[in-house]
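Enquirer: Sequence first, predicted coordinates after that:
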Amino acid sequence: MNKTAFITGATSGIGRATASIFAQNNIRLILCGRRKDRLEELQITLGKLTEVTTLSFDVSNRKEVENAIKSIPENFKQIDILINNAGNAHGLSSIQNGDINDWEAMLDINVKGLLYVSKAIIPQMIERNNGFIVNIGSIAGKEVYANGNVYCASKHAVNALNKSMRLDLNNYNIRVSAIHPGAVETEFSEVRFKGDTKKAAAVYDGYDPLIAKDIADIIYFVISRPSHVNIEDLVVYPTAQASASVIRKNKE
């Protein structure tokens, strides 16, 4: 039987691109997100390549997570690969001017959401003594930058959880890996700037950022290594980027 992957945040960006490359490689998909219309579209499109089922829920809501995972159809119950991709950034403010609602949204989705989903899926991997978890972090989990305070804190937590998961699950033959992208042109900046498309576009002006497919290709590479290989931690930049805050832009 082909492997089954559970992907959070599958309706856009890296999650959507990962779903596509997995489908092209005959991996069965459980696609998760909050936007039902996009999930339905993906089920139709990717369903031509592989078996697909979808779950619409909010990863930051513990009950929704538990109920959604319990509702998975019987023929999809065995989850071999978990891609903890759901996450976002809200605002770009100094700590003293930050919006507490933004802080809570980032911590709830980026940290608690990852934990809720992992807690619900890991037991079956332990029972089978096999599984693969890929946590999508960020360069913000490796260093901090001005006005990134709480977002950086949330991604530092993902980095720490990834390392801790790998230690805790080592005895159960469960591989754990993290991918930490630099600048990737997705809907990320539109969310961060609350729909201000001009501000969002400016983030990617003057250089070639990564695109979602770049990261999806890397995720597929990581999960398709032989069973004795675990690529545990990868930082990925566009060529123009040297750190979280240093990007070489073309001079006009």
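Expert: Arrived safely, thanks for sending.

Enquirer: CA only for contacts and neighbour counts going forward, please
Expert: Will do.

Enquirer: Tell me who's in contact with Ser76.
Expert: No Ser there; residue 76 is Phe. 4, 30, 53 (CA atoms under 8 Å, 6 or more residues apart in numbering).

Enquirer: I figured the first one hits Ile30, correct?
Expert: Yes. Using CA atoms under 8 Å as the test, Thr4 is close enough to Ile30 to be in contact (7.3 Å).

Enquirer: quick one, strands of the stretch 151-252 of the chain?
Expert: Along the stretch 151-252 of the chain, the stretches classed as strands by DSSP state E, counting those that start in this stretch are 174-181, 184-185, 210-211, 233-236.

Enquirer: most packed of those strands?
Expert: Among the strands of the stretch 151-252 of the chain, strand 174-181 has the highest mean neighbour count (mean count of other CA atoms under 10 Å), at a mean of 23.

Enquirer: what packs against that strand?
Expert: strand 131-136, helix 149-169, helix 212-223, strand 233-236 (3 or more CA pairs under 8 Å, 6 or more residues apart in numbering; DSSP states H and E).

Enquirer: In addition, the following structure is provided for comparison:
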Amino acid sequence: MQGKIALITGATAGFGEACATAFAAAGYHLVITGRREERLRELQQQLEQAHAVKVKPLVFDVRNRKATEQALGSLEEHWRQVDVLINNAGLALDLSPVDEGDPDDWDTMLDTNVKGLLYVSRAVMPWMKARKQGQIVNIGSTAAKTVYAKGNVYCASKAAVDALTQGMRIDLLPWNIKVTAIHPGAAETEFSLVRFKGDEARAKDVYKGFTPLSAKDVADVALYCCSLPPHVCINDLVLTPTAQANAYYIQR
């Protein structure tokens, strides 16, 4: 199988699905992962029909270390020639003061946003090291840069992504591996619907009065970061709507 390969986590919606679409259109073969098998299969069929690429779906939850290791360990040798890893799987749950937060929500956010990223990266990094090439793109958030009221644990999880990205960049430097963090601001995806646990009205209110980012906007930036010459690496990039200054200030 000739051509580059991108492995994208959380590809069933939002940034992950948009990244899969953008990278497939650019000629990348894809390994797409997520928990919702039907959505992964639909995306596989759609992208293989629209573009001359192969798509490998893997159904697992990045929070489960053994499942992650088994799924990625099952990949055939040609699928392990990963050029780009996009650690996108992540979520926010609830918006409560830290003293009123639900510890189950804390566990889900930390297990997905931090540990899931580590589990996937730990499986893929040796493949890149063996080839002395590759790029890891970690999807963070403006919440990594500016803590906001009631964001507490979510902000902490994305700050961890920021720190881990810096650590990866240092540790993988001898192997010529690029590591990039992309920190999007307000983007209209399933993010707020998940955060507010299906409350559509509350989720829509988040984006009232201004034009938010789209998932495609973020995917286009990710593709750009991965399209630069071999000697150029964007280490850290913050992306917001024009109406947003940081995680707290939005002009509505």
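Expert: Yes, it's here. This structure is a prediction, so every number in the text was calculated from the model and none was measured.

Enquirer: Redo the strands of the stretch 151-252 of the first structure as JSON lines? Include distance to Glu74 of the first structure.
Expert: Formatted as JSON lines, these follow (distance: least, CA to CA, whole Å):
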{"stretch": "strand 174-181", "distance to Glu74 of the first structure": "22"}
{"stretch": "strand 184-185", "distance to Glu74 of the first structure": "36"}
{"stretch": "strand 210-211", "distance to Glu74 of the first structure": "35"}
{"stretch": "strand 233-236", "distance to Glu74 of the first structure": "33"}
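
Enquirer: quick one on the thing from earlier: preserved in the second structure, out of the contacts of Phe76 of the first structure?
Expert: Retained in the second structure (both residues aligned by TM-score structural alignment, their matches' CA atoms under 8 Å) from these: 4, 30.

Enquirer: okay, now the nearest residue to Asn110 of the first structure once chain neighbours are set aside: neighbour count?
Expert: Nearest non-adjacent residue to Asn110 of the first structure, counting by CA to CA, 6 or more residues apart in numbering: Gly87, 4.7 Å away. Close neighbours of Gly87 of the first structure, defined as other CA atoms under 10 Å, add up to 24.

Enquirer: picking up where we left off before, quick check, nearest of the contacts of Phe76 of the first structure to His156 of the first structure?
Expert: Ile30 (27.1 Å; CA to CA).

Enquirer: Per the alignment, Ser227 of the second structure pairs with which residue of the first structure?
Expert: When the first structure is aligned by TM-score structural alignment, the residue opposite Ser227 of the second structure is Ser224.

Enquirer: tell me the contacts of the residue nearest to the spatial centre of the first structure?
Expert: Nearest residue to the geometric centre of the first structure (CA atoms, centre = their mean): Asn85, 1.4 Å. Applying CA under 8 Å, 6+ apart, one finds that Asn85 of the first structure lies in contact with 7-10, 14-15, 135-136.

Enquirer: Using TSV, please lay out the residues you listed together with neighbour count and distance to Gly113 of the first structure.
Expert: As requested, these are exported to TSV (neighbours: other CA atoms under 10 Å; distance: CA to CA, whole Å):
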residue	neighbour count	distance to Gly113 of the first structure
Ile7	25	13
Thr8	28	10
Gly9	23	11
Ala10	29	14
Ile14	26	17
Gly15	25	15
Asn135	23	12
Ile136	26	12
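
Enquirer: right, and the pair among those residues with maximum separation?
Expert: Ala10 and Asn135 (13.7 Å).

Enquirer: which one of the contacts of Phe76 of the first structure has the most neighbours?
Expert: Ile30 (25 neighbours).

Enquirer: So what's the residue count around the aligned partner of Leu30 of the second structure in the first structure?
Expert: Matched by TM-score structural alignment, Leu30 of the second structure corresponds to Leu29 in the first structure. As a burial measure, Leu29 of the first structure scores 26 neighbours (other CA under 10 Å).

Enquirer: likewise Ala67 of the second structure?
Expert: Residues near Ala67 of the second structure, counting by other CA under 10 Å: 15.
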